[in-house]
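[1] here's a sequence, model it:
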Amino acid sequence: MAELHGRGICHGDFRPANILARISGLDGLSEDEVLAILGKPDSTKVVTYSHEDHNLPTAPRYLVYPVDWNSIATNTTLPHFISGKACIVDFGESYDMTSPVTELGIPQIYCPPEYTLEGKVGIGCDLWALGCTLFEIRTGRKLFATFDGDADEHLCKVAKVLGKLPEPWWSETWEQRKHYFKDEVDAEGRVISVYSGSNDKSPGPGVIGALVFQNPEPRSLQEALAEGLFYENTHGPGGIQRDISRKEIEIFSDLLLKLLRYTPEDRPSASSLAEHDWFKFSKLEDP
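    Okay, here's the model as predicted:
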């Protein structure tokens, strides 16, 4: 991101799905040689809603599942094909910093409040998305996940974790806010739900079945990180679950707080972030 911004370019759609790992060691191999290494692709037939074959020219006959790179990476009998180099892709929403676009195609969960509430586009949008992306890559979880990209639900998640939005967003711009939160905050500076009972169990917009028990939502970045990491198994049930050390939670939350400041001008440049302590970790240990 620092390289892009240094060249006067904003990505406009920065998120984990647009960061790829570079593959090496397969160039120049024949198809048979590649299949011998990666295995024969798994596929499934495409049928109609009534489970019948089709001859439609507008639909494929079959779908091919992606390569299971996790299994290949952990197979000690195979060479190491996944390099340590990351590639940023999908520049369909990118724009020149001097000529910001009027709209972004980035999913709501990576949008900063200034864009959601005011339609303001700029370098700050990339930096906010970077904060959400770093959290997601490290934990395997989305920081401000919503049911269906609902803007009000997203703002509720943001306010619960980061606190009351500044004026005039809180009292005027966010028109639906009064339906979810009171004007004032509690003694700890946290937003207060208008629903009775525990703030943490109160339903928000877009939530179906509010009476179903849910774990309390995190009310700070440190609480969100304390839930640890969980990487889903993309080819079956289960996944990998780990704790995050208290030391890292303290340092990483500091980095994220800088990127997720409500005022876009207060967010640090991407180039300055390289000096943050979180990027200098060589060994994570609890004090």
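[2] please make it C-alpha for all contacts and neighbour counts, starting now.
    Fine.
[3] residue 20 - that's part of a strand, no?
    Yes - using DSSP: H, G, I helix; E, B strand; the rest coil, the assignment for residue 20 is a strand.
[4] what's around residue 107, how many residues?
    Using other Cα atoms under 10 Å, the number of residues around residue 107 comes to 12.
[5] need the contact list for the nearest residue to it once chain neighbours are set aside.
    Closest residue to residue 107 apart from its sequence neighbours, by Cα to Cα, 6 or more residues apart in numbering: residue 149 at 7.1 Å. Shown in contact with residue 149 (Cα atoms under 8 Å, 6 or more residues apart in numbering): 107, 108, 109.
[6] how close does residue 11 get to residue 245?
    32 Å (Cα to Cα, to the nearest Å).
[7] would you mark the buried spots in the strand or helix carrying residue 72?
    Element membership of residue 72, judged by DSSP states H and E, is helix 69-73. For helix 69-73, the neighbour count (16 or more other Cα atoms under 10 Å) marks residue 72 as buried.
[8] which stretches of the stretch 51-200 of the chain form strands?
    Using DSSP state E, counting those that start in this stretch, the strands found in the stretch 51-200 of the chain span residues 62-64, 82-88, 95-96, 181-185, 191-193.
[9] just how off-centre is stretch 115-132 within its chain?
    Centroid separation for stretch 115-132 versus its chain: 13 Å, with Cα atoms, centre = their mean, to the nearest Å.
[10] next, the second sequence, to be compared with the first:
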Amino acid sequence: MAKSKEDSPNFMFPRDAARSIAAQCFMGVSYLHANGICHGDLHLHNLLLRVSNFDNLSTDELYKRFGKPYEAPIRRLDGKPNKPHAPSHAIYCMAWDMPANKLAEPEIVISDYGTSFIVSQTPSPTLHTPILYAPPEEFFNEPITKPTAADIWTLGVNLYDALGERPLFETFAWDPDDIIAEMINTLGQPPERWWDAWAKRSEFFEADGSWVADFRRISDPIFRRLPQRIWEMGRGETPETCEWDVTGGEFHALECLFRAMLSFEPTQRPTAEQLLTFEYTVKWAMPAWEKKIKRSRMRTLEKR
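    Here you go, the predicted model:
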């Protein structure tokens, strides 16, 4: 998905495509959690886009559309024959541009289960999520006692990126303290036990939660709370220009969804199954996905 966004001139999927992506992610993670599996490494590079009509192409059709494969010879360092333990050549990955803005009906595949685990069999799990998407309990070294809630936080951070043009937490470097500051900038103060335990808090915030004077002079930070960041997704920053159904309540529903998924306390985050009942999911995400399925079925019937 990330490469698809990079190939797009505006870094965004069409509005209904973005809604459909949200529905598919919720259904996929709900299925994993219902079967007792925590993914543990959700990020955009593990949310793949399935190519439609790819599996039905003949070899000739495949080569005609995408070019013949490029082979690279493999040689052993000791000069001995490759066989029987190594192939004679490798195939370079096919370079394929999939601009996000042209993907009207994306189909999402959740991939990379190398660090996933069965929750009931893993009492002290270790997360492998990239730090920018990691839940706050990871930053404050608390035991991951509710790993599926960690998946929900991570999915929320990634969903913001998938729905818009930019990441939710923006830092010049993936520094843990900068990310914590961005979390607070977006969501407000964390639980007191974390606020008091944050060793470098005084570099960013006063005890009352305001920016420290020196930091404010250097980088001129402002509080960009969650509603402001939803406006800044790239879909339009006023009710008149916004692509979301503002008058119908979609903007408010999105805020409620993100605020729930990004609750600091793991126990306060909704389950993946509960995400399917949120107003945003029911009124906007699922209908977009259902339209996609209906169109796909109609095309299949037309080909018969």
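[11] could I get the TM-score for this pair?
    Once superposed, chain against chain, the TM-score is 0.70 (TM-score structural alignment, normalised by the length of structure 1); 233 aligned residues with a Cα RMSD of 3.4 Å.
[12] thinking again about what came up before, settle it for me: which of residue 11 and residue 245 of structure 1 has more neighbours?
    Neighbours per residue, other Cα under 10 Å: of residue 11 of structure 1 and residue 245, the larger number sits with residue 11, 25 against 15.
[13] can you tell me how far the more buried one is from residue 265 of structure 1?
    17 Å.
[14] ditto for residue 271 of structure 1
    15 Å.
[15] for burial, what's the neighbour tally of the corresponding residue of structure 1 for residue 66 of structure 2?
    Correspondence of residue 66 of structure 2 to structure 1, assessed by TM-score structural alignment: residue 38. Using other Cα under 10 Å, residue 38 of structure 1 has 15 other residues around it.
[16] tally of neighbours for the closest residue in space to residue 266 of structure 1 that isn't next to it in sequence?
    Nearest residue to residue 266 of structure 1 in three dimensions, chain neighbours excluded: residue 258, at 7.8 Å (Cα to Cα, 6+ apart). Using other Cα under 10 Å, residue 258 of structure 1 has 17 other residues around it.
[17] corresponding residue for residue 258 of structure 1 in structure 2?
    By TM-score structural alignment, residue 258 of structure 1 lines up with residue 260 in structure 2.
[18] residue contacts, that match?
    By Cα under 8 Å, 6+ apart, the contact list for residue 260 of structure 2 reads 268, 269, 270.
[19] what of residue 256 of structure 1?
    Applying Cα under 8 Å, 6+ apart, we find residue 256 of structure 1 in contact with 131, 135, 221.
[20] gap between whichever residue in structure 1 pairs up with residue 143 of structure 2 and residue 268 of structure 1?
    Applying TM-score structural alignment, one finds that residue 143 of structure 2 aligns to residue 120 in structure 1. Applying Cα to Cα, the value for residue 120 of structure 1 to residue 268 of structure 1 is 18 Å.
[21] quick one, what contacts the nearest residue to residue 147 of structure 2 once chain neighbours are set aside?
    Distances taken as Cα to Cα, 6+ apart place residue 38 nearest to residue 147 of structure 2, at 6.5 Å, with adjacent residues excluded. Shown in contact with residue 38 of structure 2 (Cα under 8 Å, 6+ apart): 32, 116, 117, 118, 119, 147, 148, 151.
[22] cool, and residue 241 of structure 1?
    With Cα under 8 Å, 6+ apart, residue 241 of structure 1 has these contacts: 228, 229, 230, 231.
[23] just send the residues you listed back as JSON lines, with secondary structure too.
    Shown next, in JSON lines, are the contacts of residue 241 of structure 1 (three-state DSSP):
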{"residue": "228", "secondary structure": "coil"}
{"residue": "229", "secondary structure": "strand"}
{"residue": "230", "secondary structure": "strand"}
{"residue": "231", "secondary structure": "strand"}
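[24] quick check, nearest of these to residue 254 of structure 1?
    Ranked by distance to residue 254 of structure 1 (Cα to Cα), those are led by residue 228 at 16.5 Å.
[25] identify the residue of structure 2 aligned to the closest one.
    In structure 2, the residue equivalent to residue 228 of structure 1 is residue 233, according to TM-score structural alignment.
[26] could you check how far that match is from residue 25 of structure 2?
    Separation of residue 233 of structure 2 from residue 25 of structure 2 (Cα to Cα): 19 Å.
[27] and the helices in structure 2, which stretches?
    Here structure 2 has its helices, by DSSP state H, at 2-7, 15-34, 59-66, 136-139, 147-163, 176-187, 192-197, 213-219, 226-231, 250-261, 272-275, 279-280, 286-303.
[28] what angle separates the longest one from helix 147-163?
    Going by axes from the mean of the first three to the mean of the last three Cα atoms, to 10 degrees, helix 15-34 of structure 2 is angled at 170 degrees with respect to helix 147-163.
[29] ok and helix 15-34 of structure 2 relative to helix 286-303, angle-wise?
    Going by the same axes, to 10 degrees, helix 15-34 of structure 2 makes 100 degrees with helix 286-303.
[30] what's the closest non-adjacent residue to the most far-flung residue of structure 1 relative to its centre?
    Farthest-out residue of structure 1 from its mean C-alpha position, per Cα atoms, centre = their mean: residue 55, at 38.9 Å. Counting by Cα to Cα, 6+ apart, residue 55 of structure 1 lies nearest to residue 61, which is 8.0 Å off, once chain neighbours are set aside.
[31] state the number of residues packed around that neighbour.
    Residue 61 of structure 1 has 14 neighbouring residues, counting by other Cα under 10 Å.
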